[in-house]
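Engineer: Below are the sequence and a predicted model for it; my questions follow.
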Amino acid sequence: MAAQKKKRAAPVRKRRPLLRIGAGLLAAVVLTGGAIGGAGWWRYTAPGPLPVAAALDIPHGGYASTIAALQQGHALSANGLDGYVFRAAIALTRDEGQLHAAELMFPAHASMRDILSVLRHGKPVLHQLTVPEGLTASQIMVLVQAAPFMKGTVAALGEGEALPETYSYLRDSDRTALVTRMKQAMQRQVEAVWKGRDPSIGLTDPTQMVTLASMVEKETGLPEERPRIARVFLNRLSKGMKLQSDPTTVYALNGGAGPLGRPLVRSDLAFQSPYNTYVTVGLPPGPICSPGLAALQAVAHPASGDELYFVATGSGGSHFASSLDEHNRNVSAFRNRAQGRETAEPVYSP
């Protein structure tokens, strides 16, 4: 019986080393897994290589194209380990939302966690194009055509059809679509201003208002003068006088290509064109630029008064007058300040 007990106890003593080895292997696996997990977490939360905040264009496609774009933009290291960790992070955090393809802004030294947050929740980068008041249609078309990060060519644009303001757009936006937005914005503003106009101004339709506003826009850069200049033109229209606006002559000479590049001379004032208000009575056949909202409002709500003339002061403003004699004195004063040099500023005559 004792021998039998010894034979039964022997296998027990043989299994103990196996148990110790198994436990050791399990502990090693746990420790190794923990180490790998810890290293992965460190890589996931550690600052990334992006030196400064940057907008990166993330293309449509799978994870590979996203990772490639991030690596090319230096937001993600190009080593294989970071690519593996990033892929694993995408999979493990998939419940937080889908990754988006767009031009996105990534902060400097963004960690993988930061990058995934931007890819899932960041808003696309908006680019901006400012259209200043007083540009002609041809100038606006050049501006839109030169706008960065857009595609396509500029559609036809009529004079005075685009509203001057700042427009936001996404990368790869279509230029024709942007021009359409400019037209729609102008239509809305014109309709609103025309609806609220002072009915005593005597204009018969919104196009006349835009045309006169374009002249006011080009005549002065001083906001406080716009309603007063609008009143001068409206007074002259009501009396059947020629408007005699220099900007209309410039437009007649070069078709809205921009500044003439030289002062007007008296022979220019005789140039035969329906846009030259020195030779025609009434408004030009259409706008000579795109007026801003302030110029439209100035025509819709002009200043009061009986003034019929204005001339530049030589220092950015204008001298206004109700009579030709007073205006001629203002012109003489302007010429004296110009030290006797020939000036293109004419003496308006009724």
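Structural biologist: Now that the structure is in, tell me what you want to look at. In this text, all values refer to a predicted model and were calculated from it rather than measured experimentally.
Engineer: CA only for contacts and neighbour counts going forward, please
Structural biologist: OK.
Engineer: Am I right that Lys14 is in a strand?
Structural biologist: No - counting by DSSP: H, G, I helix; E, B strand; the rest coil, Lys14 is not part of a strand but helix.
Engineer: Could you tell me how far it is located from Arg20?
Structural biologist: Distance of Lys14 to Arg20, given as CA to CA, to the nearest Å: 11 Å.
Engineer: same thing with Ala54?
Structural biologist: Note on Ala54: its distance to Arg20, by CA to CA, is 55 Å.
Engineer: Neighbour count: the two, which is higher?
Structural biologist: Set side by side, Ala54 and Arg20 show more neighbours around Ala54, with 16 against 11, by other CA atoms under 10 Å.
Engineer: Hmm, the more buried one is touching His109, no?
Structural biologist: No - counting by CA atoms under 8 Å, Ala54 sits too far from His109 to count as a contact (10.2 Å).
Engineer: In addition, the following structure is provided for comparison:
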Amino acid sequence: MRKLLGLVVFALLAGLVAVWMLWWSAGPADKPQRVVVQQGATLGVVAGQLHKAGVIPGSRRTYLAMARLFGSCDPVQAGEFEVPRGMSGAAVLDLIQHGGPVQRLMTIPEGMPSIMVQERLAALPFASGEAALPAEGSVLPDSYGYARGEARSRILKRATEAMTRTLDELWEKRSPNTVVTSKAEAVTLASIVEKETGKPAERPTVAGVYSNRLRMGMKLDADPTVIYPITRGKPLGRRILRSELDADNGYNTYRRAGLPDGPIANPGKASIAAVLNPAPTKALYFVADGTGGHVFAETLAEQNANVAKWFALRRQRGEIK
């Protein structure tokens, strides 16, 4: 009797060891697999998904028994998970209980207008719902992670909250030399700086030029402000017409002195910081230098000479006649 009992115990222990080894051995998946766990799903439901995806050893019932015997009692997380090739059953359970779900990225470049932010949100794969058109200048350009099925409105909310936080932080560090008197003015001027130069090192100087003009009551004469009412910030794709330069509206800084009625894009952190801490320059003018940057001038005579050089360079390139 004792011998029979010993054999039974030995068989049970051997079976337990075999199951334990199966639990920790390499899984059957021969390539990475994506598994989506719905909110509120139980381990039993998820075990069925894992078995169907071919990423766990044994049957659904076998895996569930092993998970309850050897695994954690923590609940599974909702989200999309990538199970690597050959991941063990134990590691798969740990992934869906404690690992990070797959994150996708939405990138908003510096200077992107709100209408294009809305279009980019609408084009996001695997996001849900619709997002409203954000107020111009209310979104902080950055990369934002989102999970499968996440609402587009939530992604947009994170981007607008990021702008509010960033603006608050930069406003506290503003220089006494800044010309703007409110956060709204800071975003408006920063959006013009953002559109006028693609070189980060130039932003404080461009901000300094516009600050000087605002203090003197000079018109900003900023081409991007003329374009904004026509395209809502999208590229114009052609030269500005004389009629558009003469149009009298709240954005045309060739017709009116001071800031336009509002931002013309969503400026990045660096452009806002430049406006709040402009370079100490005496320059009042700038023009393209042919390298993606600008050459600055303190007098109109210097500016006219620089403009003549720029047009000569463009003729040499065959861009104009």
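Structural biologist: Good, I have the coordinates. The structure displayed is predicted, hence computed values, not measured ones.
Engineer: Please state their TM-score.
Structural biologist: Here the TM-score for the pair of chains, by TM-score structural alignment, normalised by the length of structure 2, is 0.90; 319 aligned residues with a CA RMSD of 2.4 Å.
Engineer: which SS state does the counterpart of Pro125 of structure 2 in structure 1 fall under?
Structural biologist: Pro125 of structure 2 maps onto Pro148 of structure 1 when the alignment is built from TM-score structural alignment. Assigned state for Pro148 of structure 1: coil (three-state reduction, three-state DSSP).
Engineer: what does Val52 of structure 1 give?
Structural biologist: The assignment at Val52 of structure 1 comes out as coil when based on three-state DSSP.
Engineer: ranges for the strands of structure 2?
Structural biologist: Here structure 2 has its strands, by DSSP state E, at 33-37, 79-83, 104-107, 143-146, 285-288, 294-297.
Engineer: now the ones you listed in a markdown table, with distance to Leu95 of structure 2?
Structural biologist: Compiled in a markdown table, those are given as follows (distance: least, CA to CA, whole Å):
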| stretch | distance to Leu95 of structure 2 |
| --- | --- |
| strand 33-37 | 11 |
| strand 79-83 | 8 |
| strand 104-107 | 18 |
| strand 143-146 | 18 |
| strand 285-288 | 53 |
| strand 294-297 | 52 |
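Engineer: which stretch among those strands comes nearest Ala186 of structure 2?
Structural biologist: Nearest to Ala186 of structure 2 among the strands of structure 2 is strand 285-288 (20.3 Å), distances taken as CA to CA.
Engineer: What is that closest one packed up against?
Structural biologist: Counting contacts by 3 or more CA pairs under 8 Å, 6 or more residues apart in numbering; DSSP states H and E, strand 285-288 of structure 2 is packed against strand 294-297, helix 300-317.
Engineer: which part of structure 1 lines up with the shortest one?
Structural biologist: Correspondence between strand 294-297 of structure 2 and structure 1 is established over residues 318-321, with TM-score structural alignment as the criterion.
Engineer: would you list the helices and strands packed on strand 285-288 of structure 2 in JSON lines and tack on mean neighbour count and distance to Tyr251 of structure 2?
Structural biologist: Formatted as JSON lines, these follow (neighbours: other CA atoms under 10 Å; distance: least, CA to CA, whole Å):
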{"stretch": "strand 294-297", "mean neighbour count": "20", "distance to Tyr251 of structure 2": "23"}
{"stretch": "helix 300-317", "mean neighbour count": "14", "distance to Tyr251 of structure 2": "24"}
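Engineer: which one of the ones you listed lies closest to Lys234 of structure 2?
Structural biologist: Distances from Lys234 of structure 2 to each of those were compared using CA to CA; the shortest belongs to strand 294-297, at 22.3 Å.
Engineer: Apart from its neighbours in sequence, what residue is nearest the counterpart of Tyr278 of structure 1 in structure 2?
Structural biologist: Here Tyr278 of structure 1 is matched to Tyr254 in structure 2, going by TM-score structural alignment. Across the structure, with CA to CA, 6 or more residues apart in numbering as the measure, the residue nearest Tyr254 of structure 2 apart from its sequence neighbours is Asp221 (4.5 Å).
Engineer: Check the mean deviation of the lengthiest helix in structure 2 from structure 1.
Structural biologist: Scanning structure 2 for the longest helix, with DSSP state H as the assignment, gives helix 2-24. Using mean CA distance after the TM-score superposition for structure 1, helix 2-24 of structure 2 ends up 4.3 Å from its aligned counterpart in structure 1, as a mean over the superposed pairs.
Engineer: Understood, closing this out.
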